[in-house]
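Peer 1: just coords:
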């Protein structure tokens, strides 16, 4: 892939983001070296590794590869028989210990978990635990060897300690004895690795021994007394023996490590490779990216793709296709409208995908393998364009035309800009036509209307635009494929306050054909907006219908299940009753047989027969289903008045009389929103509860009833309200219902998060005029409805 495209599309910034997710220096180096590949198998393999690593991150969390230091120089020294120092051996131990952790991380949690592409890398890791444990046992730190590393080292260090104790004893006797007056300080110090005492310079001759140093002022000299010279020599010999023992220990550890140089090499390489793979997965998790599907047919299909270098909360996702119905896409629209971002998104996501990185787009997005991506994208937002700018762009175009083929992707930003508009548009059309004829996938942005017409009139070429809201003078950054962008210069100028007469004069300067073309684009834009709104309404309606279907299906399943349980219980009860009756009859028949043999009287046998008949009758009553008796109405026309509350017996529904009965006894009854014609024989007068007090009216029969009772409903719907709003409305409703002498009411609060239900129940607990409240039974609303019963 050419370096200019990588730089133009800011591929290096993606690499910098990737580096943040690699935990080892060598893993970071692999990230720096990552470049797009044009081998389909390689790309798919890397994408599969990234996908599998991302799945493991979601299941098990992150894993560190930070101890994977570069031990390759140490391994080379081991190969030629050299000994390693303490630091090098500790690096090997750290690598092996981290290898053990990574291998444990790579194991599947259970046998049913399917394998993935990373299993070979995890399986090939060899922790070599005995070697790392031995190194850790012998070497405590880079400058400290354990006393237990070898018996010889332990013995030497014991001898050094014993000699040191003897020296301190003799020096303390000297300091506290005859030499006390000659000393600058009563302390023991070290000079050149030997024990000394500080002597005043004027008493040099009074303290026999070897001078090793003096103070900066010359007032103090550091003397090694002759009495401890031999002891100091003994310690020095012991220290040399200690160094030799340490060399032997390091050599032994190096020999042990040398037996596994090949395995250590494999561990290092696999750890670095896993670090590189999991860095790609970590970047995918950060970007909320998905694995793209790859092809070699030049087809790009991005679904809700986002530019990875723009803040996720600010970037507007785009949908884009290229390479199927058309291989040339021309994007038009106003400045700062998102054209360049759309262009860079396509190019950068293609580079990321071919590098084995997931892309920030919805799943099932498709990318093609391109051998080269050519991008001519610069900052063309300034009006100060010079010949040098045009020449620079045209130099890029010339190089693209020489090298591009059917396996290339070409991206142009503001093609033909920087020169005379007429000539620039003609050049742009000629360049794009040449690329289109060769079947090269191309995407270009432009301001020229000539290119819009070219796209409309040429097969295999498609228009696209970045949407612009003229009302707010702001771009929406939405990419609309199939719609040419409209020039909004006149509309924007008018919104910004340019006088109408100037805009009118400007319109007169453009040709009738151009004006007609802009009118067509305006109509297309209006139709598109209308269709989008209709589509949104259809989607909303479809979602509501699907939700209702799901609810009905769920209710049907519950009813079916409930019916089956009821039938099963009824069958079990019926079988039990019949079994009991059969056993009783069998016992009675056995008794009859005994009675015949025993000569029992006929009267006694008749009594037992009567008992059997009574028992069978009781059994028949238990298993028979009694129909509900239908109430009989005895109303007469004179008993009814308009406004009376009645019950329609055939439908078991309450209503209000709307008209007087005719000669045949038919009248109209208002039942909620339904007004139906019924016969007087199907009605039953409802007697309202008689109360006294204010707010009362007199019924037609002379009874006093509360006027509000006819308007208070038996159900209150609180769906969609906050807890505070619901409690305020519930308080007024319960007062009205109680004064209306309703025995019970239904409070509909829905299920949802349960917050509204808790608020309603908390309020109901404080009401003294409520005797009971409970959630509705199955089929009456379940946990979404509360039944409230008032005190009588």
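Peer 2: Looks like it came in fine. Because the structure is a prediction, the values reported are computed rather than measured. Numbers count the residues shown, from 1 in each chain.
Peer 1: C-alpha only now, for contacts and for neighbours.
Peer 2: OK.
Peer 1: helices of the stretch 651-792 of the chain, start to end?
Peer 2: Here the stretch 651-792 of the chain has its helices, by DSSP state H, counting those that start in this stretch, at 723-739, 755-764.
Peer 1: also this one, for the comparison:
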């Protein structure tokens, strides 16, 4: 985009704000050079980086990038063979340590947090552990070469320390005792890298040696005593060896850096980029900004948009919509009403978004991608070029029209101002027509009433205004799209006390067209207020309905939960009741089996089989609502002695003998008297009518002589065959058969497998196997009971 728009909309202050959050030279450079882009893919990429930075800042406190020096010049020097000093190598060491730290940080984060862009930048980092360890061992952060840099350097420095100790010990003998009286001050100091003592001038020959300096007054001489000259000479030689070794180490480390120059350049660049991402995220948090959506249809839809350079606690947020139904907005209204700030807010937020920054607007705000943004805002008067305000604006507008295309956004402040109102209005209309012909989006502010009619009559154009409170005589700074502004001059003058006759006279002096326009505006304002009130009422009703819906939904969910819990509890109790009934039935059948053995003529086998079948069917395998036995058991009935009833627990009919208490009856069932709870009885309307018994499988043998020794299941469905098998086995056990034969045939093998599985589970079966070949083979199974 053109540089002038960035100056007009004060984008430089946005970049300066970003720069305050950077800690690296590269990050500072990226903030200072930030510009909006006109390609959607690039804008999406930059916004994704900012979104990643915001997520990392919120979840982990930001990317761990510390303050780093600019190593670019150092790398350029080493590329041409220069030897780096300790400070330069320390800077490279810090960069390498930061690379390792950031890489570990992002690798750990990747296990739990999805990011859109940062992990791709991480892949551009090159971790150099060997060089990092070497530099960290050899160079301290201030550039000092450590004793561990080489064994030779460590040895030399130990020798230097020993010599310095000897020299100090010898020199201290001069500062104490009788020799101290010859000194100006009993201290040891250094001149020309050699240890000396301050001797009074009149005593200069007392210690001998070499004079290295004197005080300003000449009364004190700094003398190296003859006794330590040789020791100082040896110390100086050791220091020279140290300097030579340090120079050798620096050259060696510089050579080790040389192969990785390109990787180090990339590392410094990526770390600077991470620093810049941190800055964008922190700035977004400062101004309470959000990520905008990018429209591929050229739509701008900002919700609660605020100017980022104004106090967020004082600025009035506005909704701004452009594109789609209209590509031009004409904003009218009084001075100081906020028209210019609204214009700048739209332009600056659009530029910020296209620069990859979050914008101070509510979530779900949308921006377009413009090829360029143009603005004619402020006083364009030029003293140097001797241009008037109007001429300055016209020169700028001519330049804008020259470069505007159908993907541009054009902002005009006080279009046509600074000249004759009639001519200015005509020029403003012509300029808006020209921009409309090009196809660019345009927002213009004006005082001219002619432009209100233009906005009302021109397709693709809409009026807007900044609201003004006539009662308080103060602007509200709210943008009203669809409503042209009024000057409110008459109302303001009247409220300020201007005589009513004067106000009425003034009204008579304006044209009828102006009256009609003001009346139209007044009607529109009333309609807007009525619509706003209706919308408010509807919103309130919607909120109440939504609240009621949520409460009902919550109550319904709670009801379902409680219903499911109660059904589950009832089902468990029912199953427990049925299981208990089955256990009791098994006991009764065993007793009946004994009775049959003792008196077989009293009990029929088919009755025992039928009783066993009905008891098995009582188990709750289907929903309670479909279990007729349990449902009927809950129905209240009135019983009397002598009534014929069905004992629901056993599925047998009986006669009421006597009532034992409020809840229990004695019932005669065959030869047995049972005590049964009242809710376990069902009153039969026709005492002689009983439900037809289920047909049992065909067995060989007479009905009165007990079951035959063979059960034929061929031609039956699986479920039917398994039920018949169960009843037959019970009957055979009651008849005390030692062995029986089950004929199941071959077929698909389903019934044969079912017979096998059933016999495996039956505790009364001793063994079973296929019949001999001449007796059916694998089409029949012989069962032996215990």
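Peer 2: Structure's in. What do you need? Worth saying up front: this structure is predicted, and the values here are computed from it rather than measured.
Peer 1: so what number do they get for TM-score?
Peer 2: With the length set by TM-score structural alignment, normalised by the length of structure 2, the two chains reach a TM-score of 0.73; 615 aligned residues with a CA RMSD of 2.9 Å.
Peer 1: and the helices of the stretch 651-792 of structure 1 as TSV, adding mean neighbour count and distance to residue 353 of structure 1?
Peer 2: Formatted as TSV, the helices of the stretch 651-792 of structure 1 follow (neighbours: other CA atoms under 10 Å; distance: least, CA to CA, whole Å):
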stretch	mean neighbour count	distance to residue 353 of structure 1
helix 723-739	16	50
helix 755-764	17	46
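Peer 1: now tabulate those in a markdown table and tack on distance to residue 240 of structure 1.
Peer 2: Putting the helices of the stretch 651-792 of structure 1 into a markdown table (distance: least, CA to CA, whole Å) gives the following:
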| stretch | distance to residue 240 of structure 1 |
| --- | --- |
| helix 723-739 | 85 |
| helix 755-764 | 80 |
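Peer 1: what's the closest of the ones you listed to residue 351 of structure 1?
Peer 2: helix 755-764 (49.1 Å; CA to CA).
Peer 1: so where in structure 2 does that closest one end up aligned?
Peer 2: Counting by TM-score structural alignment, helix 755-764 of structure 1 pairs with no residue of structure 2.
Peer 1: same deal with stretch 655-664 of structure 1?
Peer 2: Going by TM-score structural alignment, stretch 655-664 of structure 1 sits over no part of structure 2.
Peer 1: SS state for the closest residue in space to residue 223 of structure 2 that isn't next to it in sequence?
Peer 2: Once flanking residues are discounted, residue 223 of structure 2 sits nearest to residue 211: 4.4 Å by CA to CA, 6 or more residues apart in numbering. At residue 211 of structure 2 the chain is in strand, as set by DSSP: H, G, I helix; E, B strand; the rest coil.
Peer 1: got it, and residue 104 of structure 2?
Peer 2: Secondary structure, three-state DSSP: residue 104 of structure 2 is helix.
Peer 1: and for residue 582 of structure 2?
Peer 2: Recorded secondary structure, residue 582 of structure 2: helix (three-state DSSP).
Peer 1: can you tell me the element the closest residue to it other than its chain neighbours falls in?
Peer 2: The shortest distance from residue 582 of structure 2 to any residue other than its chain neighbours is 6.3 Å, reached at residue 615 (CA to CA, 6+ apart). Mapping residue 615 of structure 2 onto the secondary structure by DSSP states H and E places it in helix 605-616.
Peer 1: what's that helix aligned against in structure 1?
Peer 2: Using TM-score structural alignment, helix 605-616 of structure 2 pairs with nothing in structure 1.
Peer 1: distance between that helix and the chain's centre?
Peer 2: Distance of helix 605-616 of structure 2 from its chain centroid, counting by CA atoms, centre = their mean, to the nearest Å, is 65 Å.
Peer 1: can you tell me which helices and strands it packs against?
Peer 2: Helices and strands touching helix 605-616 of structure 2, by 3 or more CA pairs under 8 Å, 6 or more residues apart in numbering; DSSP states H and E, are helix 512-598, helix 718-734.
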